[in-house]
Each structure stands twice: as C-alpha cells, then as structure tokens.
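K.L.:
Based on what follows, work out the 3D shape:
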Amino acid sequence: ETITSRKILGVKRSKQHKSHVLGNVKHSQVLSNLWRRLVKNSYYEVAGNKILFWKDLWIGQEVLMQVFPDLANICTNLEVAVADSWSPQGWNFFFRRHLNDWEVCRFVELLQMIDGFKGTTVEDDTFRWKHDKDGKFSVGRIYRKEVFRMPENKIGPWKHVWKRMAPTKVKCFAWLVISKACLTHEILQKKGLPIVSRCMLCSDARETNNHLFLHCKVTSQLWTMFLSLTETKWSMPEHTADLLSCWIRRGGSKTQKKWWRIIPHCIWWTIWRERNGRNFADRFNNIQKIKESCITTFYFWCKEHCIENAEQLVDLLGLL
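P.N.:
Predicted structure coming up:
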C-alpha cells in the first residue's frame, strides 16, 4: 500500500506487540479495526503521485482492481501510479494483449467511470475526512461520528464506565475489568508466569476475571447486599462487560438511578483491594468488614457527587 495506516496514524504495526491496556488483545487487531473505520469515513484527494491506479481507492466506492478484475488481470503493471497513467492527452493503458470484443465493452465502462478525473498536479496526495467541508481529520471528529451517531445498542460498555459518578482512577480500573486486562492469575498465566491459580477470596476456583468480579461467593454477597436493598431480582451474566450493558435501573427516582449506576464500580474496587490485601499484605478481612468497606466507600462517593438521600445508606450499615 502506498499511503498506509503507519503513515496516517504515526505508529508501527506489529503482530507480536500487545497492548498494555487491553491485555491479551493484539495491538495489530486494534489498529486494523481503527484503520478500517477511518478509511470508511475518508477519501483520497488525488494528485496522483503516490496513489496506485488499480490497487488504491481513489475514485468510486471500490478499488478499480475489484471493479474490473478482468482488465486488471491482463494489465502489465498493477503497481502503476495514477500520475503515470495520465497525460494531458488522456489515459495510457498497457495490456499484455489485444482486448477481446467483450473486454472492449468493459474498457469503455472503465473510461466512463474515470472520466470525471480532473488530472494530476504537482501536489502530494492527501487523505481527507468526508464529513466536514474542510476535509481535516481529528480524533474528536471520528469520535463524534463513530460513537455518538451510532445506535445505543452498538455503542458498547464505554458509556457505562466513563459516564458514572466515580473517581477517575476507579473508572480506569472498571475499564480494565470489562476489558479483562486486570492482572488476575488467569492473565499472569497467559503471560508465562508459572503460578498456581487460586481465588484469594473463596479458594474454591481458579482466579479468572469473571469469577473474581462476578461469581466468587464473597463477591456474590456484595451483589446480593445491594440487590436486596432495592428489592431487585437478578440473574448474573457470564462476563463483566455484559453486566454493565444490562445494569439498568427500571423505575425508582432519579436519585436511585444515579447511585445504582456506580454500584458495579464500587463492588469491583472493593473486591480488588481486598484481593490485593490478601495477596501482598497478608491482610484478611471477614465478609462483615468487606461489606462495611464497600458501603462506606459507596456512601462517600455519593456524598462527594452530591447525590441526595445518601444518608439512607448509613441505615444499611446497621443491618449488616
């Protein structure tokens, strides 16, 4: 490719490199997905110096090699640039043989398709953003186009992480949880560490992301505590990302909906701190202490963001 994602995005693509944020997701996979979305919403402003006539998307909706594969197969050079195929007198094509009658018709279609080309210039080829008149690309513009204009059910769990009234570091941690990037035993084993996986809270199962934050019997008691407070019946999903996607408060006041949204953040943060305390500081709290820590943390988050009626949570401490 002549104008590559490496040049546009300013980063290197590597099959071996892995993102530190996304854990076991390959960097090349993330970049390829981003590049496809970027290309879909951009176009080439052709000067012709570097863009390939047959292989690059410079006119129409598809590359010419895909639209006219029969003509491309008999072309002598598929790497020819647009500028090398164009002259003030018209287009120059070099085929390995004379065209058959049916190929002449296809050739006419090709000429009609590229008839609107205004000719080459001495300027460089440029990559333009199609959704704004100035054609300039920015991260903010692709963010608004690709996220805010997408249907709600296709946005993904990011909104349920970042649009919540929790400390920034907790939001970052929640993002790691749903990305399965926390350094649980499961991830450490994948990184090659020779450790025996065991849940530090219940000792009944391997320490995986889904087990630790959803299904562990200690964690389950925290979920049950909050669900009982709101008299909510709940069936726990398999994955953490699925939980955030369906963690929606049906009914209740606006105040209840506000503090309902930060419950997963609070539980995950409490569980991770308890897990690390047992793992690194040999500090074991019983379930009563863990519940008190969770409710206390939750209460101060509510007070910090001026969520009304947070005092009712204090009454819950007396019921533990």
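K.L.:
going forward, measure contacts between C-alpha atoms and count neighbours the same way
P.N.:
OK.
K.L.:
which residues does residue 294 contact?
P.N.:
Under the criterion of C-alpha atoms under 8 Å, 6 or more residues apart in numbering, the contact list for residue 294 reads 222, 266-267, 270.
K.L.:
try 6 Å this time
P.N.:
For residue 294, the set of contacting residues under the criterion of C-alpha atoms under 6 Å, 6 or more residues apart in numbering consists of residue 270.
K.L.:
how about it, secondary structure?
P.N.:
Under the three-state scheme (DSSP: H, G, I helix; E, B strand; the rest coil), the conformation of residue 294 reads as helix.
K.L.:
Distance-wise, check it relative to residue 267.
P.N.:
Going from residue 294 to residue 267 by C-alpha to C-alpha, to the nearest Å gives 7 Å.
K.L.:
I have a second one here; can you model it like the first so I can compare?
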Amino acid sequence: MSDLNIDLGSVFVKKLGDGLSFSFWKDIWIGEQKLETLFPHLFSLEVNKDCKVVDHCNLNNGPHTRTWQWRRPVRDGAEKEQLDGILNILRHFNPSSSNDCWEYSYPCIRRHIEGRTLMSVLDPVCWNKLIPLKVNIFSWRLAIDRLPTICNLGKRGIDLDSTQCPLCDDRLESLQT
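P.N.:
Below you'll find the model as predicted:
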C-alpha cells in the first residue's frame, strides 16, 4: 500500500470495544487527539504510560468507575484542571463487551481508488455552503454536461417528439444554445 501512497491510518479507523488492544494515552481512541497530547501533566504522572483503555475504563468495576495509577497525588492547578477535563471526556464513555477491531472508511477508500484509477479533467467540485444545495447541484451538473436538455435526453435513449429548441424551434437544444 505504501507504494501506492495510501495511508492506511486514514483508511482504517479503530473501533473500540473492550479496550484490550488500544493504548489509553498513546492511541487516538476517543476524540481527535491522543490523550497524552491533550493532558500532558496527567501523562507525566502516569506510572504505566503503556496502559490500555481497559486499565482505566473497566466494565467490571462499574460503568463510570475510573482507576488511576499516579506516581503521586494530583495537585491543584493545571493537574486538577486536566483531571477534570479527562473525566469530562470519559463521563459518557462506556466500554463494550465486544472485542476491539479495525473498520475501514468507505469514502476514504473510494477517494484513494478514484484518485489513482480515474483520470478526471474536471477540477474537484467545490460546494458553497452559503448558497442552496439545489444551486450547487445545478452548477455541478452544468459543469459535467448532465442537465436534462433535449440533446442529452436524446443521447440517453429517451424518445422525444422533436430535438429542436421548444422556444425558437430553430436549432438543437443543448447547453451551448
């Protein structure tokens, strides 16, 4: 995969189950960042920096029971703030009884495949969130010549009485006319 410049970390995502496989501090398993990055003071206090998620979030002790192994008690100030922050993040998290696993992200895989196999002369579509969705779709269909003009309908095998422009009845109705 590395020969094709496919970053497996962006294609496959971790799905946490029982927490036996993922590092509590060093893996991204909750949120968007590693907990060691978000809570550096607590990470420095941790006795076992390679502990697993199950070590701090264990269903056997109750759903919201957290067990910590600090080298000394947490002090007021930044350490206390970080402890409150991590407890706030973990308050809605409950591990499940299923095994940890990896899942793939279909849109990510599709982008990788399309980027390597499909050659497109069009620029990527830039959707504008400030205008209505139907205007974005109309602009996109206009750019790829997919508007239902009489000419395009005829190309798709739709039986029409006439392929002439219904307004002027002079020439073929297409995007250019």
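K.L.:
Any idea what the TM-score comes out to?
P.N.:
The pair, once superposed, lands on a TM-score of 0.54 when counted by TM-score structural alignment, normalised by the length of the second structure; 115 aligned residues with a C-alpha RMSD of 2.8 Å.
K.L.:
Okay, strands next: where are they in the second structure?
P.N.:
Taking DSSP state E as the test, the strands found in the second structure are 12-15, 101-104.
K.L.:
what about those, which gets the closest to residue 39 of the second structure?
P.N.:
Distances from residue 39 of the second structure to each of the strands of the second structure were compared by C-alpha to C-alpha, and the smallest falls on strand 12-15, at 20.9 Å.
K.L.:
Quick check: buried residues in that closest one?
P.N.:
Using 16 or more other C-alpha atoms under 10 Å as the burial criterion, the residues of strand 12-15 of the second structure that qualify are 12, 14-15.
K.L.:
How about residues contacting that strand?
P.N.:
100-105.
K.L.:
any idea what residue 290 of the first structure aligns with in the second structure?
P.N.:
Here residue 290 of the first structure stays unmatched in the second structure, going by TM-score structural alignment.
K.L.:
Tell me how many other residues crowd residue 290 of the first structure.
P.N.:
Neighbourhood size, residue 290 of the first structure [other C-alpha atoms under 10 Å]: 21.
K.L.:
do the same with residue 299 of the first structure
P.N.:
For residue 299 of the first structure, the neighbour count with other C-alpha under 10 Å is 19.
K.L.:
Residue 171 of the first structure versus that one, what's the distance?
P.N.:
With distances taken as C-alpha to C-alpha, residue 299 of the first structure is found 17 Å from residue 171 of the first structure.
K.L.:
List the contacts of residue 152 of the second structure.
P.N.:
Applying C-alpha under 6 Å, 6+ apart to residue 152 of the second structure gives no contacts.
K.L.:
same deal with the one 3 residues further on?
P.N.:
Contacts here follow C-alpha under 6 Å, 6+ apart; on that basis residue 155 of the second structure touches nothing.
K.L.:
try residue 49 of the second structure
P.N.:
With contacts defined as C-alpha under 6 Å, 6+ apart, residue 49 of the second structure has no neighbours.
K.L.:
Looking at the first structure, name the residue matched to it.
P.N.:
When the two structures are superposed using TM-score structural alignment, residue 49 of the second structure falls opposite residue 78 in the first structure.
K.L.:
again with residue 66 of the second structure
P.N.:
The pairwise alignment with the first structure assigns residue 66 of the second structure to residue 91, based on TM-score structural alignment.
K.L.:
Just give me the neighbour total for its match.
P.N.:
Look at residue 91 of the first structure: counted by other C-alpha under 10 Å, it has 15 neighbours.
K.L.:
so how far is residue 114 of the first structure from it?
P.N.:
With distances taken as C-alpha to C-alpha, residue 91 of the first structure is found 9 Å from residue 114 of the first structure.
K.L.:
aligned partner of residue 102 of the second structure in the first structure?
P.N.:
Under the alignment (TM-score structural alignment), residue 102 of the second structure maps onto residue 127 of the first structure.
K.L.:
Just give me the neighbour total for residue 7 of the first structure.
P.N.:
In terms of burial, residue 7 of the first structure registers 10 neighbours under the definition other C-alpha under 10 Å.
K.L.:
ok so it is a strand residue?
P.N.:
No - with three-state DSSP as the criterion, residue 7 of the first structure is located in helix rather than a strand.
K.L.:
what residue of the second structure matches up with it?
P.N.:
When the structures are aligned by TM-score structural alignment, no residue of the second structure is matched to residue 7 of the first structure.
K.L.:
For residue 126 of the first structure, see how far away residue 7 of the first structure is.
P.N.:
Residue 7 of the first structure is 12 Å from residue 126 of the first structure, where distance means C-alpha to C-alpha.
K.L.:
what do you get for residue 265 of the first structure?
P.N.:
Residue 265 of the first structure sits at a distance of 44 Å from residue 126 of the first structure (criterion: C-alpha to C-alpha).
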